[in-house]
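Chemist: A structural model of the following input is requested.
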Amino acid sequence: MTLASTTSGHLTQRQLESLLWSAANALRGPVDPGDFKAYVFPVMFFKWISDTWDHEHAQAVEAFGEDLTEEIEADYHVFTVPEGCHWSDVIETSQQTGIALGKALQRIQAANPDSLAGVFGDVQWGNQDRLPQSALMNLLNTFHAVRLDPDSVNGDMLGAAYEYLLREFAEASGKKAGEFFTPRHVVHLLVRILDPQPGESIGDPACGSGGMLVEASNTVREHGGDPRTLRLYGQEVNLTTSAIAKMNLYLHGLQDFRIVRGDTFSDPKLLDGDALQAFDIGLANPPFSLQNWGADAWAHDPFGRAFCGVPPAKNGDFAWIQHLLSTMKPGSGRVGVVMPHGVLFRGGKEGAIRRCLLEQDKDKLEAVIGLPPNLFYSTSIPVCLLIFRDQKPAERVGKVLFIDASARFQAGKNQNTLSEEDVQVINAAYKRAEDLDGESEGLHLRLVDLGEITDNEYDLNIGRYIQTEATAEVDVEAALASYYEAREALRATETVLDEKLKAAGFNA
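Modeler: I've put the predicted structure just below:
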């Protein structure tokens, strides 16, 4: 793409996406594709801040001319750009450009502590072993060929282009993509089901790149509401990913949000005084079956999140669920979480927690929705959505809605996807809660009394309540889970036996 094609008026979406992907490809060779995001997004955001600052400066000059003062101009700027820290200052540095870039980004963060703290991540820009001068200049020059101010980039184009890059980086990252990216069709479905309304608070305790918070904003806008009235909150343990989330929200035109970095289990930072902050909507796609998540400390959790028991040390799935339920606002609160099917049937401590969550005095679980296999980058197993509501509709009290949507997908080469029609059909079935002649548009669903679930010893396996070929295939995961648990037990027994044999003088 030439400079002329990008500076004469507005870019098209395709042009912008092509340019951004060219920026990523400028790093190919010295930088692993899985690490592109750590370099490309901060540079893109820096260019956007600088170009937007220029745009705001021009507006101030046009309005006040020679009467313009620093105090007046400050009111025009969303972000402060310290002297010597503009894009032009860095691009004109011909030697040790990485050091100049790193200093500029640090000073911009320091000048905007409330809004930009940590937003540029922790890349060592001056380390030429990781990022040679030639690769950095290729990256900078690619962005230098385009302006990202409001006069050059239409409306939501930047946000959409950012999402485009996230998808491309997820493709390049393979299974590691699950650490920061949930396929947007899954996010779209979950948010549609939770139905965010203007003025509500929304929290994601494992927010990754912030896609669920962005989707909530988009959904409110699509339904005629003002997304600026939403209060958006997220926590993310990974520094680079939390920075990506902040940039994502800003580039989607959102400013009233709070993204914090830290371990949600050991150091929850979304607080209201000494208590967990409560949200109208809590939603998450947390890491599945997280090991070493901090079970020991949860027995005495100061926030009372172990209200149904402490999950196994080697599997934090129910810790995420209990955390989300602990942040559900009384009355209006609802929660949606993506989980592996194992949470529906695993026994032991998890079975006891599941029983506690289903008992009549809690009765918060509204729906279990089984999704198709191979939707995610990080796993090919089928997953489910668990929907909780603090106050269920009267007709759903004492019941759980089961939906088998495993046949609703579009087959892909590497992954399956949900089309917009798939999302609409599943969402409509959730709201209707009635099957049509046993099957509706490729779906099976059933509203089940808690009494029947109790008779099944609180097993929520969809195949127990809806019998189809698809659910029979999903039941394979139950068999695999039992197999893996038995294999772990066998290994532990073998280890003990080996130790006893060695102690008795027998050598392998």
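Chemist: switch to C-alpha atoms for all contacts and neighbour counts from now on
Modeler: OK.
Chemist: all strands of this structure, in order?
Modeler: Taking DSSP state E, the strands of the chain run over residues 201-204, 231-236, 257-261, 271-272, 275-276, 281-284, 334-340, 365-370, 383-389, 399-404, 444-449.
Chemist: where's the closest residue to Asp151 other than its chain neighbours relative to Val146, distance?
Modeler: Nearest residue to Asp151, sequence neighbours excluded (C-alpha to C-alpha, 6 or more residues apart in numbering): His10, at 7.1 Å. For His10, the distance to Val146 (C-alpha to C-alpha, to the nearest Å) stands at 10 Å.
Chemist: In contact with the residue nearest to Leu16 when sequence neighbours are not counted, which residues are there?
Modeler: Using C-alpha to C-alpha, 6+ apart and skipping the chain neighbours, the partner closest in space to Leu16 is Ala161 (6.9 Å). Neighbouring residues of Ala161 by C-alpha atoms under 8 Å, 6 or more residues apart in numbering: Gln13, Leu16, Glu17, Leu20.
Chemist: one step back: so which of His10 and Val146 has more stuff around it?
Modeler: Just comparing His10 and Val146: by other C-alpha atoms under 10 Å the higher neighbour count belongs to Val146, 24 against 17.
Chemist: sorry, back to before: out of the strands of the chain, the one nearest Ala472 is which?
Modeler: strand 399-404 (11.0 Å; C-alpha to C-alpha).
Chemist: Now do the buried residues in that closest one.
Modeler: Lys399, Val400, Leu401, Phe402, Ile403, Asp404 (16 or more other C-alpha atoms under 10 Å).
Chemist: My guess is Ala245 contacts Phe257. True?
Modeler: No. Using C-alpha atoms under 8 Å, Ala245 is not in contact with Phe257; the gap is 10.5 Å.
Chemist: The two - which one has more neighbours?
Modeler: The neighbour comparison of Ala245 against Phe257 (other C-alpha under 10 Å) goes to Ala245, with 26 against 19.
Chemist: how about the nearest residue to that one, chain neighbours excluded?
Modeler: Ala245 sits nearest to Ser209 (C-alpha to C-alpha, 6+ apart), 4.1 Å away.
Chemist: I have a second one here; can you model it like the first so I can compare?
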Amino acid sequence: MKKATLTANADAGALVRKLWQYCNVLRDDGLSYPDYVEQLTYLLFLKMSDEQEGGPVPAEYGWRSLVNLDADAMRTQYERVLVEMAQQGGMLGLIFRNAKNKIRDPAKLRLLVVDLIGQTEWTGLSSDLKGDAYEGLLEKNARDTKSGAGQYFTPRSLIDVIVECVDPQLGEVVCDPACGTAGFLLAAHDYLRRSNPKMTRAQQKKLATKSIRGVELVEEVARLATMNLLLHGVGGNAESELPITCADSLKTPPKHHVDVVLTNPPFGIKGSVTYTQDQKSVRGDDSLTVVRADFWVQTANKQLNFLQHIVAQLKPGGRAAVVVPDNVLYEGGAGAVIRRRLLETCKLHTLLRLPAGLFYAQGVKANVLFFDRRQAEEKPLRSEHLWIYELRTTKRYSLKTNPLQREDLDEFLKLYKSGKARRDAAGKVTTGGSSSRSYRIQEILATEECLWDMAAAEEDGNARQPGLARLDELSRLVADDLQRALALIKGQVE
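Modeler: I've put the predicted structure just below:
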């Protein structure tokens, strides 16, 4: 059979549609969307390794050990390959960790191997094409809310604008401590490539193997993130060149400090683990309390703990953009302590208030915090302001039917890049269809609860009860957590 001829200029969307069509065939065999993308990842890696001279997969477990077998023998060999690859180190171990064959029908496995993956010379495609096609597949998976994969998806239009605002530079290390399928990391890599079209070979290699770092807790998602980056030309086989680590970012202090953090930590109220800076508060063999001496305060709130971790991870002068739900802005107790300490140790200069409907967790309102880590001994200046841009207008958004577009963020980006975020005097300004306001950092620090957005707090009734987190927001977060769990279960059953 003649192999398909896809060129570097081929349409990535057409390739996504082709890959997705086979998913529908396998759905009849009970394979969920996430399972299909996972199996596709294994087979793509094997095929691409076979196409490379001296690829990382040993010949006895490589692509050619599969393609000429009948259906039953192919299934047996495929399962053997997965077991062997899972025991390897480096990139192989990261891609194939705990890998299992979930395609029950041998004939359909052979269809996938021979008729889909085997008909394309994948290494002959540009990294942009095959990378964009794989990323498109992940996006389709995320938009299928039944799969539960949407909790790892941030709209690309929002990601691109955030990256442009933070403006990573060549030679800097960019990290996402809750990277999901690596959307922020890929956008940063693409931005750096576009901004530096005349890189030397040494600079290209450093960008591909040293500059992009992510951490992901969920093993299956870390696998997808690794493959997503690999298809875009990021990462290498050596342990030191792996772009993704499968781990819990919050469990230990960062081993290395970084220049830039871009992240959208998982939404939710509280985890099962409490993080404390005080060893004395841990009793005996308490496995649900983790000591982080670099944290400011004890809490089980995941978003607040991620903020503490990110500040600890940044170099002096480092920059961060973090997506957080509204409860981070209003929660009392530990929340107030963290807001105050963040202002003291970082320059929080911009808060972008996002409309509801952008994320998988429907109804949750989120924000993007932009801040820079202060130099040692640096204190907040009297002239410092927090600029707040209001994107919560009457326009309604949804993940599938009316997603956020780049043009929706054009005004914000223009004002941000003009320096307005740092120059505005205190007060409220209306421009276009949105409004912005600015507060002096010293005024915020002077308040008991250190509320970053006092106007929004007053609108929501929080000015009268500053010590209480908004009950409607908390109940919505609980409901969304339950819906995500149900969606994940349904995705496995269907």
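Chemist: Out of the buried residues of strand 399-404 of the first structure, flag the one nearest to Lys349 of the first structure.
Modeler: Closest to Lys349 of the first structure, out of all of the buried residues of strand 399-404 of the first structure and judged by C-alpha to C-alpha, is Val400, at 21.6 Å.
Chemist: Not including adjacent chain positions, what is the nearest residue to the equivalent of that closest one over in the second structure?
Modeler: With TM-score structural alignment as the criterion, Val400 of the first structure lines up with Leu386 in the second structure. Leaving aside its chain neighbours, Leu386 of the second structure sits nearest to His349 (4.6 Å; criterion: C-alpha to C-alpha, 6+ apart).
Chemist: show me the contacts for the aligned residue in the first structure for that neighbour.
Modeler: Aligned by TM-score structural alignment, His349 of the second structure pairs with Glu366 of the first structure. Contact analysis of Glu366 of the first structure by C-alpha under 8 Å, 6+ apart lists Leu386, Ile387, Phe388, Arg389, Lys392, Arg396, Lys399, Val400, Leu401.
Chemist: My guess is the second one contacts Val338. True?
Modeler: No. Applying C-alpha under 8 Å, one finds Ile387 of the first structure not in contact with Val338, separated by 9.2 Å.
Chemist: Give me the distance between Asp317 of the first structure and Ser18 of the first structure.
Modeler: From Asp317 of the first structure to Ser18 of the first structure the distance is 39 Å (C-alpha to C-alpha).
Chemist: Tell me who's in contact with whichever residue in the second structure pairs up with Glu441 of the first structure.
Modeler: Per TM-score structural alignment, the equivalent position to Glu441 of the first structure in the second structure is Gly432. With contact set as C-alpha under 8 Å, 6+ apart, Gly432 of the second structure has these partners: Glu411.
Chemist: Could you check how far Gly432 of the second structure is from Tyr389 of the second structure?
Modeler: 12 Å.
Chemist: Next, show the common contact partners of these two.
Modeler: Joint contacts of Gly432 of the second structure and Tyr389 (C-alpha under 8 Å, 6+ apart) do not exist.
Chemist: residue in the first structure matching Val57 of the second structure?
Modeler: In the first structure, Val57 of the second structure lands on Val81 (TM-score structural alignment).
Chemist: What count of nearby residues applies to the closest residue to that match other than its chain neighbours?
Modeler: Nearest residue to Val81 of the first structure in three dimensions, chain neighbours excluded: Ile108, at 5.8 Å (C-alpha to C-alpha, 6+ apart). Using other C-alpha under 10 Å, Ile108 of the first structure has 23 neighbouring residues.
Chemist: Equivalent analysis for Leu480 of the first structure, please.
Modeler: For Leu480 of the first structure, using other C-alpha under 10 Å, the count is 12.
Chemist: same question, Ile444 of the second structure
Modeler: 20.
Chemist: Please apply the same query to Gln279 of the second structure.
Modeler: 12.
Chemist: sorry, back to before: Phe303 of the first structure: which of the buried residues of strand 399-404 of the first structure is nearest?
Modeler: Out of the buried residues of strand 399-404 of the first structure, the member with the shortest distance to Phe303 of the first structure (by C-alpha to C-alpha) is Val400, at 27.7 Å.
Chemist: Test my guess that the closest one contacts Leu447.
Modeler: Yes. Contact criterion C-alpha under 8 Å: Val400 of the first structure and Leu447 qualify, at 5.7 Å.
Chemist: ok, now which ones touch Asn461 of the first structure?
Modeler: With C-alpha under 8 Å, 6+ apart, Asn461 of the first structure has these contacts: His341, Leu344, Phe345, Asp475.
Chemist: Quick one: map the second one onto the second structure.
Modeler: Counting by TM-score structural alignment, Leu344 of the first structure lines up with Leu329 in the second structure.
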